[in-house]
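>>> Sequence first, predicted model second:
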Amino acid sequence: MTAPRFPAPQASPLDLGGRTALVTGAAGGIGRACALRLAAAGAKVRAVDRDAAGLEALAGQGRDLAGTVEPHVLDLTDLDAAELAAAGTDVLVNNAGLQLVRPIEEFPPDVFHTVLTVMLEAPFRLIRGALPHMYGQGWGRIVNVSSVHGLRASAYKSAYVAAKHGLEGLSKTTALEGAPHGVTSNCVNPAYVRTPLVEKQLADQARAHGIPEERVLSEVLLQDSAVKRLIEPEEVAEAVAYLCGPQASFVTGTSLVLDGGWTAH
């Protein structure tokens, strides 16, 4: 990526001491930033990913924080295991995702199925596993890392857009059911974030749009954003932290948009 890195935001006060948080896709990118942010606030973080080496590196980085980071190697296509992993959690961050950029007529059906499984069905199962404990104690925070593509579509991303739109509906339904039990459910909706998932898109985007790879950032990824830069993972993690804090107790069933003005068009 040639775009300049934006300074990490200053962390706002948040105390999650005594709370257990589960973050999916925690080995890198947004998930890693969220795991470290919640651990810094004192939470015991179950860091879920299928990347064992990435989780071990994350756990090492989290050793000096107020809370703890516990690696939990898990492939979210194992839906029963995902639901079990969420039992007893106070904070659930559904972040894991994958991407493939192809026209619909060339999109592999098996990949479409996998994307929907990991990014929509697994969050449903994780929420299902987490709610009994949250309801029992009268408190819980569910944050679904959606995307600007949960609110807008882009060509060549049929599976990703479908999954994120579905996640928005799941999050709102969870908010309605959870409200009488002290449980909030919200989405955060970033535009393009400086993550490996975005970096891996460059070649596919170049091929799909018929342009050189070096032009993808300015002509495709940032074309609709009024703020011409990528979002840093730490900025998304700070939005997640806000939704877990007491100041956001009345915020539920909504989407916190971090899109640099994309949806203002």
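Great, that's in hand.
>>> For the rest of this, base every contact and every neighbour count on C-alpha atoms.
OK.
>>> show me the contacts for the residue lying closest to Gly67 once chain neighbours are set aside.
Spatial nearest neighbour of Gly67, excluding adjacent residues (CA to CA, 6 or more residues apart in numbering): Gly42 at 3.9 Å. Shown in contact with Gly42 (CA atoms under 8 Å, 6 or more residues apart in numbering): Asp15, Leu16, Gly17, Gly18, Arg19, Leu65, Ala66, Gly67, Thr68.
>>> Make JSON lines out of those residues and add secondary structure, distance to Leu258 and neighbour count.
Formatted as JSON lines, the contacts of Gly42 follow (DSSP: H, G, I helix; E, B strand; the rest coil; distance: CA to CA, whole Å; neighbours: other CA atoms under 10 Å):
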{"residue": "Asp15", "secondary structure": "coil", "distance to Leu258": "24", "neighbour count": "18"}
{"residue": "Leu16", "secondary structure": "coil", "distance to Leu258": "24", "neighbour count": "21"}
{"residue": "Gly17", "secondary structure": "coil", "distance to Leu258": "27", "neighbour count": "15"}
{"residue": "Gly18", "secondary structure": "coil", "distance to Leu258": "29", "neighbour count": "11"}
{"residue": "Arg19", "secondary structure": "coil", "distance to Leu258": "26", "neighbour count": "19"}
{"residue": "Leu65", "secondary structure": "coil", "distance to Leu258": "27", "neighbour count": "16"}
{"residue": "Ala66", "secondary structure": "coil", "distance to Leu258": "28", "neighbour count": "17"}
{"residue": "Gly67", "secondary structure": "coil", "distance to Leu258": "27", "neighbour count": "23"}
{"residue": "Thr68", "secondary structure": "strand", "distance to Leu258": "28", "neighbour count": "24"}
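>>> and the comparison structure, right after this:
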Amino acid sequence: MHEGTYGERDVVVVTGAGGMGAAVARRLGSGRTLVLADASGPQLDRLVEALRAEGHAVRGVVTDVSDRSAVDELARTAAGEGRVAAVVHTAGVSPATASARTILAVNMVGTAHVIEAFEQVASRGTSLVCVSSMAGHYASPTREDEALLASAPAGDLLALACVAAVGEEATTAYILSKRSNHLRVQAAALAWNLRGARINSISPGVISTAMSKAEAESSSGAHMLRMLEDCGAGRTGTPAEIADAVAFLSGPGAGYITGTDLLVDGGQAAWIRCHRV
């Protein structure tokens, strides 16, 4: 707890009330005020109720991250609760559950909104972790396109030629959106550093969540699960393992880590680079 008014707690913001968001909230929330956000009111209410029953101080804010005004309001709400110590952005959609247009609006533009809005309320010691995906490491935009994905205003991202070229290909949209997350984090590190704050991304592999279950049951599911065997991992990851990685990046042991991406994928990306024929 930071020094200040008696009873005032540091604030942890978690976007996304799914498996990873819930695990992160439980890992980081003890002794702090949790501000949770999700586009689904019913899903958000269920998690808020569960966490309150476990003794957490928690507030839910229905938020569509693709709407900049909603994300700005979320940031103001969080700052009104106390010092924002950590922001963990897990909200996102996948090709099994969303169209290419929705994937780009939520995963790409939504992440840009979160980075920009929470920079305004970040202070010394604040950490933002954006949950991206190992899929972002598959992308291969040109150097020029990467520069635009990193620095174009959030409102202009969907109009970029490399984004428009995705068309209706949901998987391609997902891969590009996750690469954009990496690039936005890198580009934002300077501004966050100047506030004494840090920003990083995490790229999970296949994690046991409702979203990954939907992916496993999709047309690409067999390939995805076979990769887990081929790379030697032999299993999916768990939300708790992502929460542990987030806790490290958000904590004092990572005080000199910013502007980078941490792969938490059981070695899948390494296998793809070095061993896949």
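Structure received. What you see is a predicted model; the values in this text were computed from it and never measured.
>>> re the thing from before, nearest to Thr89 of structure 1 among the contacts of Gly42 of structure 1?
Arg19 (7.7 Å; CA to CA).
>>> measure that closest one to Asp90 of structure 1 for me?
Distance, Arg19 of structure 1 to Asp90 of structure 1, using CA to CA, to the nearest Å: 6 Å.
>>> Tell me where structure 1 has strands.
Secondary structure of structure 1, counting by DSSP state E: strands at 20-24, 44-49, 68-73, 91-94, 140-145, 183-190, 255-258.
>>> Give me the mean deviation of the last one from structure 2.
When structure 2 is overlaid, strand 255-258 of structure 1 sits 1.1 Å from its aligned residues on average, using mean CA distance after the TM-score superposition for structure 1.
>>> Residues in contact with that strand: which ones?
Val148, Glu168, Asn186, Cys187, Val188, Asn189, Pro190, Ala191, Val236, Ala239.
>>> same thing but at 10 Å, please
With CA atoms under 10 Å, 6 or more residues apart in numbering as the test, strand 255-258 of structure 1 has contacts from 143-148, 150-151, 168, 171-172, 185-193, 231, 235-236, 239-240, 243, 263.
>>> Of the residues you listed, just the buried ones, ChimeraX syntax please.
Buried residues among those (16 or more other CA atoms under 10 Å), as a ChimeraX selection:
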select :143,144,145,146,147,148,150,168,171,172,185,186,187,188,189,190,191,192,193,231,235,236,239,240,243
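>>> quick revisit: quick check: neighbours shared by Arg19 and Asp90 of structure 1?
Counting by CA under 10 Å, 6+ apart, the common neighbours of Arg19 of structure 1 and Asp90 are Ala43, Lys44, Gly140.
>>> neighbours of the second one, just the number please.
If I follow you right, that is Lys44 of structure 1. The tally of other residues near Lys44 of structure 1 (other CA atoms under 10 Å) stands at 25.
>>> Quick one: map it onto structure 2.
Alignment note (TM-score structural alignment): Lys44 of structure 1 maps to Thr33 of structure 2.
>>> List the contacts of its match.
8-13, 56-59, 78, 81-85.
>>> next one: Val62 of structure 2
15-16, 36-45, 70-71, 74.
>>> Closest one of the shared contacts of Arg19 and Asp90 of structure 1 to His133 of structure 1?
Nearest to His133 of structure 1 among those, counting by CA to CA, is Gly140 at 8.4 Å.
>>> Just to check, that closest one is in contact with Leu16?
No - using CA atoms under 10 Å, Gly140 of structure 1 is not in contact with Leu16; the gap is 11.5 Å.
>>> Find residues that contact each of those two.
Asp90, Val91, Cys244.
>>> Turn the buried ones among the residues you listed into a named PyMOL selection, would you?
Per 16+ other CA under 10 Å, the buried members of the shared contacts of Gly140 and Leu16 of structure 1 correspond to this PyMOL selection:
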select buried, resi 90+91+244
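>>> Which single one of the shared contacts of Gly140 and Leu16 of structure 1 is nearest to Met119 of structure 1?
Met119 of structure 1 lies nearest to Val91 out of the shared contacts of Gly140 and Leu16 of structure 1, by CA to CA, at 17.9 Å.
>>> do you know how far the closest one is from Thr252 of structure 1?
14 Å.
>>> Overlap of the contact sets of these two?
Arg141, Ile142, Val143, Val183, Thr184.
>>> Residue in structure 2 paired with the second one?
Under the alignment (TM-score structural alignment), Ile142 of structure 1 pairs with Leu128 in structure 2.
>>> what's the burial count for that match?
31.
>>> got the buried residues for stretch 128-139 of structure 1?
By 16+ other CA under 10 Å, the buried positions in stretch 128-139 of structure 1 come out as Arg128, Gly129, Ala130, Leu131, His133, Met134, Tyr135, Trp139.
>>> Switch these over to JSON lines; also include distance to Glu177 of structure 1.
Formatted as JSON lines, these follow (distance: CA to CA, whole Å):
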{"residue": "Arg128", "distance to Glu177 of structure 1": "12"}
{"residue": "Gly129", "distance to Glu177 of structure 1": "15"}
{"residue": "Ala130", "distance to Glu177 of structure 1": "13"}
{"residue": "Leu131", "distance to Glu177 of structure 1": "10"}
{"residue": "His133", "distance to Glu177 of structure 1": "14"}
{"residue": "Met134", "distance to Glu177 of structure 1": "12"}
{"residue": "Tyr135", "distance to Glu177 of structure 1": "10"}
{"residue": "Trp139", "distance to Glu177 of structure 1": "13"}
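>>> Great, nothing more from me.
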